[in-house]
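Q: the amino acid sequence is not available; the structure is as follows:
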């Protein structure tokens, strides 16, 4: 351009910034005459040369205004856009306060000297794009002060053009936003933390605008009832239509009362329909937001799914009922067993004295009936978990036959019953009543899983252990019991919980959730293992493996009690402490038949008084546990105070407080459980030294 002007000797205008004593000056020409005095000498006439500051503001008052600003004002050249960047022409006093640089230290230098290692590539790129657009823009970036301290700054940058429209400068308003950013970061962390708590606590949130009737539901709220966020509209009708019909009136009434009475909050429980059609129990808390006049304008609140809690409460109530039944059963069992003890004892005494053999059949029927009643009492105590586990040799096949006999009267005719009892060895060391209970429970579960009919199969096989780690029998044979059905099957999600106490998939009132948990516990006590296999729509198989009894093993069983042989009995004298007169009389006569002497008293106080005087005469004491005035435990301890070596045989119909192991550990010599036979009494006395 200059060459063209020189060649054509044309006047032209231009601007050029020069620096004198580190202060910028703007040279502006209005009319330039160009001519060569000699071929090598160009003469230029400059019409005007002003300092740039005089161009920006005309007097000191303008400068004072700019220096009073809290934000930084920075003016730079328009170019170059790329490195090293436009040079700074002016900064106000706020620049020093923000960066620590004096005005003289920044003028003529690029603002990019403020950038640091943590100035992101993205923010630098945003500045470059904004400059290239020649339009106003904003950007936030990380800078550093003269001392190296980092800070966040928000830049509002605008281009400035001269009267010809040419962009000559950039004006930047800069604000330190470090405190704001830290507050934003803290707020963001708090929100993340709160959202994590809400998610972990599975708390659904909602916001109801009472003015517009608009409702907003959180993601977790929708998730509680099975919906993705996009599937459920933010609409009050969506909530209202899903509340259980039996609960809707109370829910709306409580909300209306809260609004009309200007309450601060309310709580409620109700059922809300899930996407799968089931109902979930919801605990809701609502808080009221009021305007300046105290009028409610919004309800905000939370939903917590308490379905599992409700189920646990129902199961607990059921368990408490069972506990109450168990306590009742225990009390009834004591009295009932006393009666049975008298019946069995006197029937056996009658049997020993009958001369007319034709009457023996009647006595046997009395004994059979009494023994059946005794077994019924034992089952009642076992089911209510109030009886001590008694290990004895148990034939699994015999127990299966017992269960089949029971099932034959209760199975739906559409259910076919198949058995395959292939196990040759089937005797295990276990509790007979518990084994029968386990098998019956599994069979009834199979029946319930086939409401439309199917096949229930019970199988046994001898095999090596295939499930779990059965102690001491890893290389030995076990009996495997398999109870299978062709029913509905069990979902995979449920399988890990199948043996948990109180877990049930049955409807309320149709299951306690204790059957399989009890089975698992009992099988473990028997040193066995239990497992389950299932496929939805195909059926379920429960597999139990129990260690077999070795052929030389011996377990206590009433049927193996020794015969009464009076001739080889060493006569003993016994103190009988029994409050039931019939049982006391039966014991006295039984002991006499067995060749022993006895003295009977009705309670513990009488027993102690007699033992203190004549204790050396007694070889042992037969002591009832449940007595008035002084109980069996208290009497036993008092007897031990008189004679530490006293031999006490506990005679009990039922003891809720003391297990067999506890009594034996405390010094009791042996225990005979009512109702007992003469053979049981004989065996206990023969065992005395």
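A: Nice, thanks for sending it over. Note that the structure is predicted; figures quoted are calculated from it, not measured. Numbering: from 1, shown residues only.

Q: use CA for all of it now, contacts and neighbours both
A: Noted.

Q: elements contacting the top helix by length along the chain?
A: Across the chain, the longest stretch assigned as helix under DSSP state H is helix 307-353. Where contact means 3 or more CA pairs under 8 Å, 6 or more residues apart in numbering; DSSP states H and E, helix 307-353 is packed against strand 279-290, helix 360-383, helix 581-593.

Q: compute the inter-axis angle for that helix and strand 279-290.
A: 140 degrees (axes from the mean of the first three to the mean of the last three CA atoms, to 10 degrees).

Q: in the helix or strand hosting residue 49, what counts as buried?
A: Per DSSP states H and E, residue 49 falls inside strand 48-51. Of all the residues in strand 48-51, those buried under the rule 16 or more other CA atoms under 10 Å are residue 51.

Q: and what of stretch 205-225?
A: Within stretch 205-225, the residues scored as buried using 16+ other CA under 10 Å are 205-209, 215-217, 219-225.

Q: would you map the strands across the stretch 501-650 of the chain?
A: In the stretch 501-650 of the chain, the strands defined using DSSP state E, counting those that start in this stretch lie at 529-535, 539-547, 573-577, 597-601, 620-624, 648-652.

Q: so which of the buried residues of stretch 205-225 sit within strands?
A: For these, membership in strands holds for 205-209, 215-217, with DSSP state E as the criterion.

Q: farthest-separated two in those?
A: Farthest pair in these (CA to CA) is 205 and 209. Separation: 13.6 Å.

Q: can you pull the contacts of residue 168?
A: By CA atoms under 8 Å, 6 or more residues apart in numbering, the residues touching residue 168 are 77-78, 159-162.

Q: what's in contact with stretch 193-211?
A: By CA under 8 Å, 6+ apart, the list of residues contacting stretch 193-211 from outside reads 214-222, 224, 236, 296-305.

Q: hold the first one in mind and look at this next one:
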């Protein structure tokens, strides 16, 4: 049988960086070609006529079994396998197929170098694992928006924080739950970021929870673009800042009350000094006019009563300032 290599086959091997092996029913090498001689266990001329087990030893057992199985059944099989070449571990994907008819049948083993693809897949798997662990470690609602499909993937916090069961939703699901008073500005900001050249977007808004209440969120997203600047994907997280906003509002109220207390103390001090002179003089004049001029004494008594009322108000302001000071503190 003539087993000179087919020129088209050699061209194909050279283009894809791989090997082609031809084997008979007992897994003897009939032909062997490779774009890189290091991909073969031995030079091609030393392989011809020998079996896989003779060349590879125990490591060849699964290859031998597959060749014999494909030869017997005619099914097409596939496998991934590693090779260590010059100290570097490389991965290959092989198609094994029976060709020819009757006595001329052989099995062709067509292997392609997939080292780069395997490295990319491994890197992606590690990245997804880091993302999964980060999603588990945070209370933030994390989301991943695919702009091509307009679908959003959510982490489990969409259930624990917001109370929804959906983990994959259309983007309109999110938009419809932004508070009506916030929608226009939020969507405008997001649209401007996507249409421009921004790499990130952030905003604060109220978002509807499953129980019908609204919570305050700080939302931050990072935009991935293609080589032409077209946005492809936005990944981000929603942080519930409801409690923080409430505490900030309480702190601002406490600050205002403290300032009012300080003002009251200062005003009371400024009022008390002249008020004490006023009350003292009114008491003296009223006492001097007692039984002499009742017509004049009556309006003076009313004036004294008014001054005393002012003194009570000042006293109340001081008490309020002191009680407010007691409330504000750790």
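A: That came through fine. The structure presented is a predicted model; accordingly, all values stated were derived computationally and were not measured.

Q: check the fit of the host helix or strand of residue 131 of structure 2 onto structure 1 and give the mean distance.
A: Per DSSP H and E, residue 131 of structure 2 falls inside helix 115-137. Here helix 115-137 of structure 2, set against structure 1 after superposition, deviates by a mean of 3.0 Å using mean CA distance after the TM-score superposition for structure 1.

Q: show me where the stretch 1-150 of structure 2 has strands.
A: In the stretch 1-150 of structure 2, the strands defined using DSSP E, counting those that start in this stretch lie at 18-23, 29-34, 77-85, 88-99, 106-113, 141-146.

Q: residue 281 of structure 2 is nearest to which of the ones you listed?
A: When those are compared by CA to CA, strand 141-146 sits nearest residue 281 of structure 2, at 71.4 Å.

Q: helix, strand, or coil at residue 233 of structure 1?
A: Under DSSP: H, G, I helix; E, B strand; the rest coil, the three-state class of residue 233 of structure 1 is coil.

Q: give me the neighbour count for it.
A: 14 (other CA atoms under 10 Å).

Q: what about it, distance to residue 251 of structure 1?
A: To residue 251 of structure 1, residue 233 of structure 1 is 20 Å away according to CA to CA, to the nearest Å.

Q: if we can go back for a sec, redo the contacts of residue 168 of structure 1 as TSV? Include distance to residue 111 of structure 1 and neighbour count.
A: Formatted as TSV, these follow (distance: CA to CA, whole Å; neighbours: other CA atoms under 10 Å):
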residue	distance to residue 111 of structure 1	neighbour count
77	11	22
78	13	21
159	16	21
160	17	18
161	20	12
162	23	9
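
Q: out of those, who's nearest residue 365 of structure 1?
A: Taking the contacts of residue 168 of structure 1 together and measuring to residue 365 of structure 1 by CA to CA, the closest member is residue 159, at 116.2 Å.

Q: so who does the residue mapped onto that closest one from structure 2 touch?
A: Counting by TM-score structural alignment, residue 159 of structure 1 corresponds to residue 98 in structure 2. By CA under 8 Å, 6+ apart, the residues touching residue 98 of structure 2 are 70-71, 74-76, 105-108.

Q: quick check: the farthest pair among those?
A: Longest span within these, CA to CA: 76 and 105, 14.1 Å.

Q: map residue 43 of structure 2 across to structure 1 for me.
A: Counting by TM-score structural alignment, the partner of residue 43 of structure 2 is residue 102.

Q: quick one: its match and residue 91 touch, right?
A: No: counting by CA atoms under 8 Å, residue 102 of structure 1 does not reach residue 91; the two are 9.3 Å apart.

Q: neighbour count winner among these two?
A: Using other CA under 10 Å as the criterion, residue 102 of structure 1 and residue 91 rank with residue 91 on top: 22 against 15.

Q: just give the nearest non-adjacent residue to the aligned partner of the more buried one in structure 2, would you?
A: Residue 91 of structure 1 maps onto residue 32 in structure 2, with residues paired by TM-score structural alignment. What sits nearest to residue 32 of structure 2 in space, not counting adjacent residues and going by CA to CA, 6 or more residues apart in numbering, is residue 21, at 4.6 Å.

Q: the aligned residue in structure 1 for the one you found and residue 178 of structure 1: what is the separation?
A: By TM-score structural alignment, residue 21 of structure 2 lines up with residue 74 in structure 1. Noted for residue 74 of structure 1: a distance of 19 Å to residue 178 of structure 1, by CA to CA.

Q: who has more neighbours, those two?
A: Counted by other CA under 10 Å, residue 74 of structure 1 and residue 178 do not tie: residue 74 has more neighbours, with 20 against 15.

Q: which one of the strands of the stretch 1-150 of structure 2 lies closest to residue 200 of structure 2?
A: Proximity to residue 200 of structure 2, assessed across the strands of the stretch 1-150 of structure 2 by CA to CA, is greatest for strand 141-146 (13.4 Å).

Q: so how far is stretch 104-122 of structure 1 off the chain centroid?
A: Its chain's C-alpha centre and that of stretch 104-122 of structure 1 lie 55 Å apart, by CA atoms, centre = their mean, to the nearest Å.

Q: can you give me the buried ones in it?
A: Neighbour-count burial for stretch 104-122 of structure 1 flags 106-111, 114-116, 119 (criterion: 16+ other CA under 10 Å).

Q: next one: stretch 135-147 of structure 1
A: Per 16+ other CA under 10 Å, stretch 135-147 of structure 1 contains these buried residues: 137, 140-145.

Q: now swap in stretch 102-111 of structure 2 and tell me
A: 106-111.

Q: and for stretch 230-243 of structure 2?
A: For stretch 230-243 of structure 2, burial by neighbour count (16+ other CA under 10 Å) applies to 231-241.

Q: for stretch 256-267 of structure 2, same thing?
A: The neighbour-count check on stretch 256-267 of structure 2 (16+ other CA under 10 Å) flags 257-258, 260-262, 264-265 as buried.

Q: and residue 276 of structure 1, how many neighbours?
A: Residues lying near residue 276 of structure 1 (other CA under 10 Å) number 9.
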